[in-house]
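Q: all I have is the shape, not the residue letters:
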């Protein structure tokens, strides 16, 4: 069994889709799945992660060859709108494009039960749920790495690791920071200054002194090493890889109460969930002042993340591929 795992645009992008695709290959290696990223006609299953313009011709080629196609639904299409400049125009087009590819694949992988339900409502074909997983090899040693000088101060620090979009809860992050001037709020991740609307860039540049956006960071362990609380106020997710990563690194999580987090993130057990800015402020302050609760949520978050390691994801992918090959 050989998997064709295209990476045609991977070098040009950042974000969760790229991380997930790279993690899948590590998962392959852990369980012995043969794969290639180079263009080839010699494969049994093509597994698409990047649904850009090249995905459609690759899908047609696969159909002509009588090969099986698996598509990873990192986005259902719902979060294409109101994200970047002019997304209100191309967002609906992209949503239809995604659905076309989903409907013409042999297997669709949703990364959460929430996204699976959305896809099934649109009758896109056979859908299963499979976590993105967490790359424990990359994260191990998070509590031992040296803290960079610029983050060595003793202030209580709230962190986030995500691309900087309005949809990711930018307003909420800034407003919580404004309400807690004695704490440091640091959001790591690309700012996309050429793609984000002008208003978003101005908002980022006009934040109070204790709220910063240092941009992309090579070693993703650093946010989890320096942070006391992980604040992830995103309005729309399919799963949220960085939330899993923060959980693995024993960070107390404060997240928005959205459907993507139902079931696996549980309020006051392995996270605190909020709906309004006032609730976010209350939860962050509670974790700042209650060390026992902070430690309990962090420990439970780590226990949850242990079920998402790449070896376990690799075993599930391998089983799914075999089932796809044996299907009519």
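A: Okay, I see it. As the structure is a prediction and not an experimental result, all values here were calculated from the model.
Q: for the rest of this, base every contact and every neighbour count on C-alpha atoms.
A: OK.
Q: residue ranges for the helices of the protein, please.
A: With helices called from DSSP state H, the chain shows them at 16-31, 55-65, 87-103, 113-121, 136-139, 170-179, 198-205, 221-226, 241-248, 277-289, 291-305, 310-326.
Q: isn't residue 31 right up against residue 315?
A: Yes. Contact between residue 31 and residue 315 holds when scored by C-alpha atoms under 8 Å: they sit 6.4 Å apart.
Q: quick one: contacts for residue 213?
A: 186-189, 191, 204 (C-alpha atoms under 8 Å, 6 or more residues apart in numbering).
Q: just the buried residues of these.
A: Applying a neighbour-count criterion of 16 or more other C-alpha atoms under 10 Å, the buried members of the contacts of residue 213 are 186-189, 191, 204.
Q: in strands, which of these appear?
A: The members of the buried ones among the contacts of residue 213 that map onto strands under DSSP state E are 186-188.
Q: and these as CSV, adding distance to residue 141?
A: Putting those into CSV (distance: C-alpha to C-alpha, whole Å) gives the following:
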residue, distance to residue 141
186, 21
187, 21
188, 19
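Q: most neighbours per residue, which of the helices of the chain?
A: The highest mean neighbour count among those belongs to helix 241-248 (a mean of 25), with neighbours defined as mean count of other C-alpha atoms under 10 Å.
Q: need the residues that contact that one.
A: Under the criterion C-alpha under 8 Å, 6+ apart, residues 16, 20, 132-136, 139, 161-162, 224, 230, 232, 253, 298, 301-306 lie in contact with helix 241-248.
Q: residue 28 versus the closest residue to residue 26 other than its chain neighbours, what's the distance?
A: Using C-alpha to C-alpha, 6 or more residues apart in numbering and skipping the chain neighbours, the partner closest in space to residue 26 is residue 310 (7.1 Å). Note on residue 310: its distance to residue 28, by C-alpha to C-alpha, to the nearest Å, is 9 Å.
Q: can you check residue 136 too?
A: Taking C-alpha to C-alpha as the criterion, residue 136 is separated from residue 28 by 15 Å.
Q: next: residue 63.
A: Counting by C-alpha to C-alpha, the gap from residue 63 to residue 28 is 24 Å.
Q: with residue 13 instead?
A: Plainly put, residue 13 is 22 Å away from residue 28 if you go by C-alpha to C-alpha.
Q: again, but for residue 186
A: Residue 186 is 34 Å from residue 28, where distance means C-alpha to C-alpha.
Q: just residue 128 next, same as before
A: If you go by C-alpha to C-alpha, the gap between residue 128 and residue 28 works out to 18 Å.
Q: ditto for residue 2
A: From residue 2 over to residue 28 the distance is 11 Å, taken as C-alpha to C-alpha.
Q: next one for the comparison:
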């Protein structure tokens, strides 16, 4: 396939991260994994610019949701009259408590309805996010397919060497004793990610180190608000994210809204026991089998006690989650994405044939 990939990743990184190291979170992770995997399979991908004169794409794809994405999809779809698939990582629910001002969040539904109307097919990370998108009543009624974000299992796997490297990093950079138990969260620092809960749980466990790995460049005031405990650390961006997972003893993810939760996939692949909020989007994880799910502060406190005190429970959660995450291997996900892209191309061609026959 000839693929025209449109995204605002580079622009967002310049505006938000301002040239510093870091990522934009799950959307960027998934997009990079897909582009790398599709190129390895021989597909030709051109990003954010027209194909050479006399050539054209079979399909336009886009994972981002900004106004430039809308303009570029509209322009190139008119230019090439080809299929379009949008990877809908963004729904109305998860825009609240992020980097958008609250005054704009109330218009999110109307905006997203217009954003996604250009697609022959929409791909979204979970059944839950599909239900949210269906409720938008997108005017063109494109089919919506839930496909996991996936995880690179060749990269995300437990390593004793990487565990030691992260422990040494914490000791060198943050003066954390290498023998202390580490409770990890991995996420860009936004309000909706539950940093307040992370903080209040940390208060209850002075014997453990609570380490939040992820950019806080757009949320420095938020970081300052919750950075006064001796056992809580905000590292910012860390180059080797796999080492972070390997170096922790439990993964605590109190986010209030997700469309799947890529860090949960990564934590499972790296053999971490998981404690997370009981969100409907985590239907792919079973409470008490793959993780512990809780609803409030008291539940998180008791859940963490269970994980840290019970070796049998820890091993059960680790082994079951590791088995479960195998179905999310990025190579299996790319197989699904390829089939959907080809289906969208056929749909577009059939539509053009019908128009021509008229």
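A: That came in fine, so what should we check first? Bear in mind that the values here come from a model prediction, so they are computed numbers and not experimental data.
Q: which residues are in contact with each of residue 2 and residue 28 of structure 1?
A: If you check residue 2 of structure 1 and residue 28 against C-alpha under 8 Å, 6+ apart, the residues they both contact are 34-35.
Q: leaving out chain neighbours, which residue sits closest to the aligned partner of residue 299 of structure 1 in structure 2?
A: Here residue 299 of structure 1 is matched to residue 319 in structure 2, going by TM-score structural alignment. Ranked by C-alpha to C-alpha, 6+ apart and with sequence neighbours excluded, the top spatial neighbour of residue 319 of structure 2 is residue 271, at 7.3 Å.
Q: which residues touch the equivalent of that neighbour over in structure 1?
A: In structure 1, residue 271 of structure 2 lines up with residue 250, judged by TM-score structural alignment. Contacts were defined as C-alpha under 8 Å, 6+ apart; by that measure residue 250 of structure 1 touches 298-299, 301-302.
Q: before we move on, what about residue 140 of structure 1?
A: With contacts defined as C-alpha under 8 Å, 6+ apart, residue 140 of structure 1 has no neighbours.
Q: picking up where we left off before, so which of the contacts of residue 213 of structure 1 persist in structure 2?
A: Mapped onto structure 2 and checked by both residues aligned by TM-score structural alignment, their matches' C-alpha atoms under 8 Å, the contacts of residue 213 of structure 1 keep the contacts 186-189.
Q: closest one of those to residue 115 of structure 1?
A: Nearest to residue 115 of structure 1, judged by C-alpha to C-alpha, of those is residue 189 at 23.9 Å.
Q: can you find the partner of the closest one in structure 2?
A: Taking TM-score structural alignment as the criterion, the aligned counterpart of residue 189 of structure 1 in structure 2 is residue 214.
Q: so what's that match up against?
A: Listed by C-alpha under 8 Å, 6+ apart, the contact partners of residue 214 of structure 2 are 22, 186-189, 234-238.
Q: mind doing that once more with 6 Å?
A: Each residue near residue 214 of structure 2 by C-alpha atoms under 6 Å, 6 or more residues apart in numbering is listed here: 186-188, 236-237.
Q: same check, this time on residue 125 of structure 1
A: For residue 125 of structure 1, the contact set (C-alpha under 6 Å, 6+ apart) comprises residue 103.
Q: same thing but 8 Å
A: Contact partners of residue 125 of structure 1, counting by C-alpha under 8 Å, 6+ apart, are 102-108.
Q: before we move on, what about residue 264 of structure 1?
A: Residues in contact with residue 264 of structure 1, defined by C-alpha under 8 Å, 6+ apart, are residue 304.
Q: just residue 56 of structure 1 next, same as before
A: Residue 56 of structure 1 makes contacts with residue 101, as judged by C-alpha under 8 Å, 6+ apart.
Q: what's the match for it in structure 2?
A: In structure 2, residue 56 of structure 1 lands on residue 70 (TM-score structural alignment).
Q: so how far is residue 46 of structure 2 from that match?
A: With distances taken as C-alpha to C-alpha, residue 70 of structure 2 is found 18 Å from residue 46 of structure 2.
Q: against structure 1, where does stretch 251-260 of structure 2 fall?
A: So stretch 251-260 of structure 2 sits over residues 230-239 in structure 1, by TM-score structural alignment.
Q: what does the matching stretch contact?
A: With C-alpha under 8 Å, 6+ apart as the criterion, stretch 230-239 of structure 1 contacts 74-76, 79, 110-112, 114-115, 131-132, 158-160, 167-170, 172-173, 224, 243, 246, 251-256, 258, 260-261, 284.
Q: just give me the neighbour total for the residue mapped onto residue 289 of structure 2 from structure 1.
A: Under the alignment (TM-score structural alignment), residue 289 of structure 2 pairs with residue 269 in structure 1. The local packing of residue 269 of structure 1 (other C-alpha atoms under 10 Å) involves 14 other residues.
Q: can you name the residues that contact residue 269 of structure 1?
A: Contact partners of residue 269 of structure 1, counting by C-alpha under 8 Å, 6+ apart, are 296-297, 300.
Q: would you confirm that residue 45 of structure 2 contacts residue 3?
A: Yes. Using C-alpha under 8 Å, residue 45 of structure 2 is in contact with residue 3, at 4.7 Å.
Q: so between these two, which is more surrounded?
A: For residue 45 of structure 2 against residue 3, the residue with the higher neighbour count under other C-alpha under 10 Å is residue 3, and the figures read 23 against 19.
Q: contacting residues around that one?
A: Contacts for residue 3 of structure 2 were tallied using C-alpha under 8 Å, 6+ apart; they are 43-46, 57-61.
Q: what's the nearest residue to the counterpart of residue 16 of structure 1 in structure 2 if we skip its chain neighbours?
A: In structure 2, the residue paired with residue 16 of structure 1 according to TM-score structural alignment is residue 26. Nearest in space to residue 26 of structure 2, with sequence neighbours left out and distances taken as C-alpha to C-alpha, 6+ apart, is residue 262 at 6.1 Å.
Q: what's the answer for residue 162 of structure 2, then?
A: The shortest distance from residue 162 of structure 2 to any residue other than its chain neighbours is 4.6 Å, reached at residue 243 (C-alpha to C-alpha, 6+ apart).
Q: that neighbour: what's it in contact with?
A: Shown in contact with residue 243 of structure 2 (C-alpha under 8 Å, 6+ apart): 159, 162-163, 165-166.
Q: can we see that at 7 Å?
A: Applying C-alpha atoms under 7 Å, 6 or more residues apart in numbering to residue 243 of structure 2 gives the contacts 162-163, 165-166.
Q: same check, this time on residue 93 of structure 2
A: If a contact means C-alpha under 7 Å, 6+ apart, then residue 93 of structure 2 has residue 257 as its contacts.
Q: now it: how far from residue 60 of structure 2?
A: Relative to residue 60 of structure 2, residue 93 of structure 2 is positioned 26 Å away (criterion: C-alpha to C-alpha).
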